[in-house]
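Colleague: here are the coordinates; sequence isn't available:
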């Protein structure tokens, strides 16, 4: 984790801890870095936040001042930037978005030439330049100064690519889409309409300040009610930049990333398309997913929390599907990053090919109750490794046996230790979480 760049780019409140000066310097460095051997070509997309225009123009100023040509996709999704970068031969891509955060936050996510998140080593160099540890970079002059190009055609090609993926039409399927007043508003309905679905759309009127506001994948209760009220076959909710998807089944129940991994992973195995017979999860995936995979003879790997780590594991090992509970699902045959709209298309494929409703497909997984509490501590490492804390964690592990699990981990960004327990009931979860926290308090580790 760098000073500015976390697992999902450089994020902060617009013009508070992520400013136009930061954006300008990111542009200056990337334009110079990729332009040392040839004239750099860099593509930019943005979500619907009020500040996204401001950051777009700041990035463009920095990039073109360093000699890069900049291609503007305008309002689009993070996965579309990834797709355009790797299929159109760009040096890198930039997505301006803070994903599921409120409108006043924003972020700069840099995507490398392979369509994956930028290497940490390059992010570290950008940080050094921002902090003045690298000498001032030369400005491009005369004909070497960069220019901007309207590249909405790139977004249209991505839409065409999505439409080409399903093997069957969605005719007579009643589908609800919650676009979170974000990036999906510009794309999702077009895709489902083209595939023949009867599409019902909500929260697709962005005004710059309503992105993620009581809508989308972080407020799934809105879509759950919409699916029930309109008796839809299925619903899909996206986040602000549409790189994640949470589904709602025909009964109005939430289908999170773990259930999506199971439904799609099992279908891929049946089709002989589950590479290495393995799905990739994070350590936060539910015990119920692992038990269901064991029953079906599906192997799994666990990574640190973050779709970045899921993607790295998949690419290194050639796995075909992986993701997180939050709905970041990666299908490596089609994409190099989580793609919410693509995920919804792959779920539709299973529903249509299996001729079963999503509620039936997901019912094979028994999701275990999960309680997670954040504890503010003086020192994360000390709190995690305290002998009395280690002893109580071991005691809880033994008590739970194979009917639950405990996970105690440090936050990557805050002075917080996260204590999570999965067990057969909420009461048991709370009991053991509180037991661990009580020991931390007794050891004077808690703020």
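Modeller: Received the coordinates, thanks. Since this is a predicted model, take the numbers as computed values, not measurements. Numbering: from 1, shown residues only.
Colleague: Please count neighbours and contacts with C-alpha atoms only from this point.
Modeller: OK.
Colleague: what residue of this protein is the furthest out?
Modeller: The C-alpha centroid of the chain is most remote from residue 142, which lies 40.6 Å away (C-alpha atoms, centre = their mean).
Colleague: got the contact list for that residue?
Modeller: With contact set as C-alpha atoms under 8 Å, 6 or more residues apart in numbering, residue 142 has no partners.
Colleague: which one is the residue positioned nearest the centre of the chain nearest to, not counting chain neighbours?
Modeller: By C-alpha atoms, centre = their mean, the chain has its centre lying nearest to residue 328, at 4.2 Å. Closest residue in space to residue 328, ignoring its immediate chain neighbours: residue 244 at 4.4 Å, by C-alpha to C-alpha, 6 or more residues apart in numbering.
Colleague: ok, that neighbour to residue 90 distance?
Modeller: Using C-alpha to C-alpha, to the nearest Å, residue 244 is found at 24 Å from residue 90.
Colleague: Between the two, which has more neighbouring residues?
Modeller: The residue with more neighbours, out of residue 244 and residue 90, is residue 244; 33 against 20, by other C-alpha atoms under 10 Å.
Colleague: shouldn't the more buried one be in contact with residue 338?
Modeller: Yes: checked against C-alpha atoms under 8 Å, the pair residue 244 and residue 338 is within contact range at 6.2 Å.
Colleague: can you list residues touching both of these two?
Modeller: Listed as contacting both residue 244 and residue 338 by C-alpha under 8 Å, 6+ apart are 328-329.
Colleague: What lies in contact with the strand or helix carrying residue 87?
Modeller: For residue 87, the enclosing helix or strand under DSSP states H and E is helix 78-88. By C-alpha under 8 Å, 6+ apart, the surrounding residues in contact with helix 78-88 are 43-46, 73, 90-95, 111-116, 154-155, 158, 241-243, 335-339.
Colleague: ok, structure two:
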């Protein structure tokens, strides 16, 4: 089944869609065959390739996993099924075990009916745009099928997931034996009924934290449903109710983490990154005293980092673009406001459980509450308005719109900023405004959205 030539199959984070409607078993199988071929031609696969395949608990992941495994094995790839595991667990295990390819079935924070396929090349890195495009072009082409002993073999092995958990714990020290203890810390963990329902609480408990779990009973249908990082309200209430020191919210595949302080207030990815950046600079492990953020990072984060002598580089939205910039410059920390944080020393992608562990460890090491640590930056009110049904391709070329953006930018000065960003997956333009007050930000955003709606009308 060849992909639609009018639209790119791969989005900002793999191939994603409504399972069994957009993302079918046939598509998953063909995609896996094409990926095996292209990665082999690129030199990413060894002569006898091995693939690791993991998934989140979505019901649709069961049949999609079968399709992916069938496609890989039919192309001569030996497959190890890891079962339910966080996305960063698959990435790390590909590197740690020397596998040639990794596949994760997950739609991350999206609702249960959606699903997705993410590929990792040798070394545990997500594919770049060129490889993704080559895979799309290869789909549907005829190929020489192996037979007999040439077909791939399939095994089930969940034991490596324990190695991943041990790795997370060991990151809190020089090795697993001297990792900082979290004893005395009470943590509420919302696993979003997702992939980290065991590994998240388990890693914290191993280090002595008192853990209260929330939304940690996946049934294949309840992933991300009114819980996790996209719906933290119940976590905020639970932290206050239990008198906890910290709340951690993961998404469905646990590559992101948001936090809640003892008063029930949210601590987002920018604030967490600010806390960890200062800790790493203090320890001398923040490479080049630089962090990599995205264009969506709050101006308050940029101001705080500048005040502490830390340079901020801004990449496109998407953790793979953050990682690309990190690899280019040899930087050790990067992330997004949404809670995707990448610790290059320990991971090749965003890892929510890893982030949560290091945030908890910082609280223990300093003896400070999360609210105290988060006060290092002052968030400016930020408003995001989506403008659908417009020609997003003209968002950077329309002269009148550009003039409006320039005028607003000059008017806000150093007290705010404005950003127009065409969506990578939908026919809409996102208008983001930061200003000194919520009312000011909302007013500016609404006015600019009206200009976008008028100037970019289809």
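Modeller: All right, it came through fine. This is a predicted model, so every value here is computed, not measured.
Colleague: re earlier: which ones among the contacts of helix 78-88 of the first structure are found in helices?
Modeller: 154-155, 158 (DSSP state H).
Colleague: Residue 408 of the second structure belongs to a helix?
Modeller: Yes: counting by DSSP: H, G, I helix; E, B strand; the rest coil, residue 408 of the second structure falls inside a helix.
Colleague: which stretches of the stretch 351-458 of the second structure form helices?
Modeller: Ranges of helices in the stretch 351-458 of the second structure, per DSSP state H, counting those that start in this stretch, are 352-366, 370-374, 399-412, 438-455.
Colleague: Ranking the ones you listed by mean neighbour count, which comes first?
Modeller: Highest mean neighbour count among the helices of the stretch 351-458 of the second structure (mean count of other C-alpha atoms under 10 Å): helix 352-366, with a mean of 22.
Colleague: Mean distance between that helix and the first structure after superposition?
Modeller: Helix 352-366 of the second structure, aligned to the first structure and superposed, deviates on average by 0.7 Å (mean C-alpha distance after the TM-score superposition for the first structure).
Colleague: tell me what that helix is packed against?
Modeller: With contacts defined as 3 or more C-alpha pairs under 8 Å, 6 or more residues apart in numbering; DSSP states H and E, helix 352-366 of the second structure has these neighbours: helix 160-170, helix 199-206, strand 246-250, strand 257-260, helix 269-283.
Colleague: can you list the ones you listed in CSV and add mean neighbour count and distance to residue 16 of the second structure?
Modeller: Listed next are these as CSV, based on neighbours: other C-alpha atoms under 10 Å; distance: least, C-alpha to C-alpha, whole Å:
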stretch, mean neighbour count, distance to residue 16 of the second structure
helix 160-170, 19, 24
helix 199-206, 22, 24
strand 246-250, 32, 19
strand 257-260, 29, 21
helix 269-283, 21, 23
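Colleague: To residue 22 of the second structure, which of these lies closest?
Modeller: Closest approach to residue 22 of the second structure among those (C-alpha to C-alpha): strand 246-250, 25.8 Å.
Colleague: angle of the closest one against helix 199-206?
Modeller: Using axes from the mean of the first three to the mean of the last three C-alpha atoms, to 10 degrees, the direction of strand 246-250 of the second structure lies 150 degrees away from that of helix 199-206.
Colleague: Name the residues that touch strand 246-250 of the second structure?
Modeller: Contact with strand 246-250 of the second structure is made by 185-192, 196, 228-229, 232, 235-236, 239, 256-262, 352-353, 356, 360, 370, as judged by C-alpha under 8 Å, 6+ apart.
Colleague: give me the stretch of the first structure that it matches.
Modeller: Aligned by TM-score structural alignment, strand 246-250 of the second structure falls on residues 234-238 of the first structure.
Colleague: so how far does that stretch sit from its counterpart in the second structure?
Modeller: So stretch 234-238 of the first structure averages 0.6 Å relative to the second structure (mean C-alpha distance after the TM-score superposition for the first structure).
Colleague: That stretch: how far from the chain's middle?
Modeller: Relative to its chain's centre, stretch 234-238 of the first structure lies at 15 Å (C-alpha atoms, centre = their mean, to the nearest Å).
Colleague: got it, and stretch 342-356 of the first structure?
Modeller: On the basis of C-alpha atoms, centre = their mean, stretch 342-356 of the first structure sits 20 Å off its chain's mean C-alpha point.
Colleague: ok, the equivalent of residue 192 of the first structure over in the second structure - contacts?
Modeller: In the second structure, the residue matched to residue 192 of the first structure (TM-score structural alignment) is residue 204. Going by C-alpha under 8 Å, 6+ apart, residue 204 of the second structure touches 182, 210-211, 357.
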